[in-house]
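[1] need the 3D shape of this:
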Amino acid sequence: MEPYTQQVITVIQEIPAGAVATYGQIARLAGNPRAARQVARILHSMSRKYDLPWQRVVNAKGEIVIGDPEAAHTQASLLSEEGVEVSGKGKVNLSKYQWNAEDHNQDWLEG
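    Purely as a prediction, here's the structure:
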């Protein structure tokens, strides 16, 4: 596995319940701020294998962007179960729920 892919997986695994992160935020924390689309591909292809909390990842506007309506509903339901409020339009208030990784111990980024 490529080091960047491993970093992305590690970052996603660190998103705590009750919080969300954006694709771009994950890309930045993993070391490549311009790779948000690559984060989306990694999330899509490796969520099951690595049991990633995929529901905690939204776009830069706080929106659920999964094209499949059933999967989008599942994501909103899982977030709600974790205490994250999701609007009827599938949007999360980032100022309230966005994960502030800088407030957490980031030894995982250096390992």
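[2] drop to CA atoms for contacts and neighbour counts, all remaining ones
    OK.
[3] now do the contacts for Val92.
    Neighbouring residues of Val92 by Cα atoms under 8 Å, 6 or more residues apart in numbering: 62-63, 84-86.
[4] try it again at 7 Å.
    Residues in contact with Val92 (Cα atoms under 7 Å, 6 or more residues apart in numbering) are 62-63, 85-86.
[5] tabulate those residues in a markdown table, adding columns for neighbour count and distance to Arg28.
    What follows is the contacts of Val92, written out as a markdown table (neighbours: other Cα atoms under 10 Å; distance: Cα to Cα, whole Å):
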| residue | neighbour count | distance to Arg28 |
| --- | --- | --- |
| Gly62 | 20 | 17 |
| Glu63 | 18 | 19 |
| Glu85 | 18 | 25 |
| Val86 | 18 | 24 |
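[6] now do the helices in the protein.
    3-14, 23-30, 36-46, 69-81, 94-97, 107-110 (DSSP state H).
[7] point out the most buried one among those helices.
    helix 23-30 (a mean of 22; mean count of other Cα atoms under 10 Å).
[8] how far does that one sit from the chain's center?
    9 Å (Cα atoms, centre = their mean, to the nearest Å).
[9] compare with the first, here's sequence two:
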Amino acid sequence: MKPEAHSFFDKVYEVAKKIPYGRVTSYGAIANYLGAVRSARMVGYAMNGSHNKDVPAHRVVNRKGLLTGKHHFDGTNLMQQLLESEGITVINNQIQDFEKVFWEPSKELESTK
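    Now for the predicted structure:
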């Protein structure tokens, strides 16, 4: 992995660690906050590599609230179970009331990228 990618991943992890319990954000929202507007996929790669880093990757979903990263979690429904344990309702791999539980880092965090 290139040093720049490692640094970007570390920034992604820092943002993800700030997602409050019971809230979710999207890959794109994190990318946008970091000033990398077209890098949602790279945020996804970072989430895939976040195991054993104390990062709540289950709180990062796609822009429509779909659990697109669920196959990277151990077990069949671990991502859904983790979200539901935080009070988030998931039906057919999609977060219900997505707008209510969505956390926008660009609005919630200072611009201290």
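[10] quick one, which of the helices of the first structure is nearest to Val58 of the first structure?
    Val58 of the first structure lies closest to helix 23-30 among those, at 6.5 Å (Cα to Cα).
[11] could you tell me where the closest one falls in the second structure?
    Per the alignment by TM-score structural alignment, helix 23-30 of the first structure matches residues 27-34 in the second structure.
[12] what lines up with Ala101 of the first structure in the second structure?
    Ala101 of the first structure maps onto Pro105 in the second structure when the alignment is built from TM-score structural alignment.
[13] give the aligned equivalent of Val65 of the first structure in the second structure.
    Checking TM-score structural alignment: Val65 of the first structure goes with Thr68.
[14] neighbours of its match, how many?
    Thr68 of the second structure is flanked by 16 other residues according to other Cα atoms under 10 Å.
[15] was I right about it contacting Val60?
    No - between Thr68 of the second structure and Val60 no contact is recorded; they are 9.2 Å apart, counting by Cα atoms under 7 Å.
[16] what's the overlap in contacts for those two?
    Counting by Cα under 7 Å, 6+ apart, nothing touches both Thr68 of the second structure and Val60.
[17] that older thread, can you redo the contacts of Val92 of the first structure as TSV with distance to Ile15 of the first structure?
    Below are the contacts of Val92 of the first structure laid out as TSV (distance: Cα to Cα, whole Å):
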residue	distance to Ile15 of the first structure
Gly62	15
Glu63	17
Glu85	16
Val86	17
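[18] after alignment, which residue of the second structure pairs with Pro53 of the first structure?
    Match for Pro53 of the first structure (TM-score structural alignment): Pro56.
[19] repeat that for Ile12 of the first structure.
    Superposed on the second structure with TM-score structural alignment, Ile12 of the first structure falls opposite Ala16.
[20] center of the second structure - which residue?
    Most central in the second structure under Cα atoms, centre = their mean is Val60, positioned 2.0 Å from the mean C-alpha point.
[21] please name the residues that touch His6 of the second structure.
    So His6 of the second structure contacts nothing (Cα under 7 Å, 6+ apart).
[22] helix or strand: which one has it?
    Element membership for His6 of the second structure, per DSSP states H and E: helix 3-16.
[23] give me the angle between that helix and helix 40-48.
    Angle of helix 3-16 of the second structure versus helix 40-48, following axes from the mean of the first three to the mean of the last three Cα atoms, to 10 degrees, is 80 degrees.
[24] any idea how far the residue nearest to the centre of the second structure is from Pro3 of the second structure?
    24 Å (Cα to Cα, to the nearest Å).
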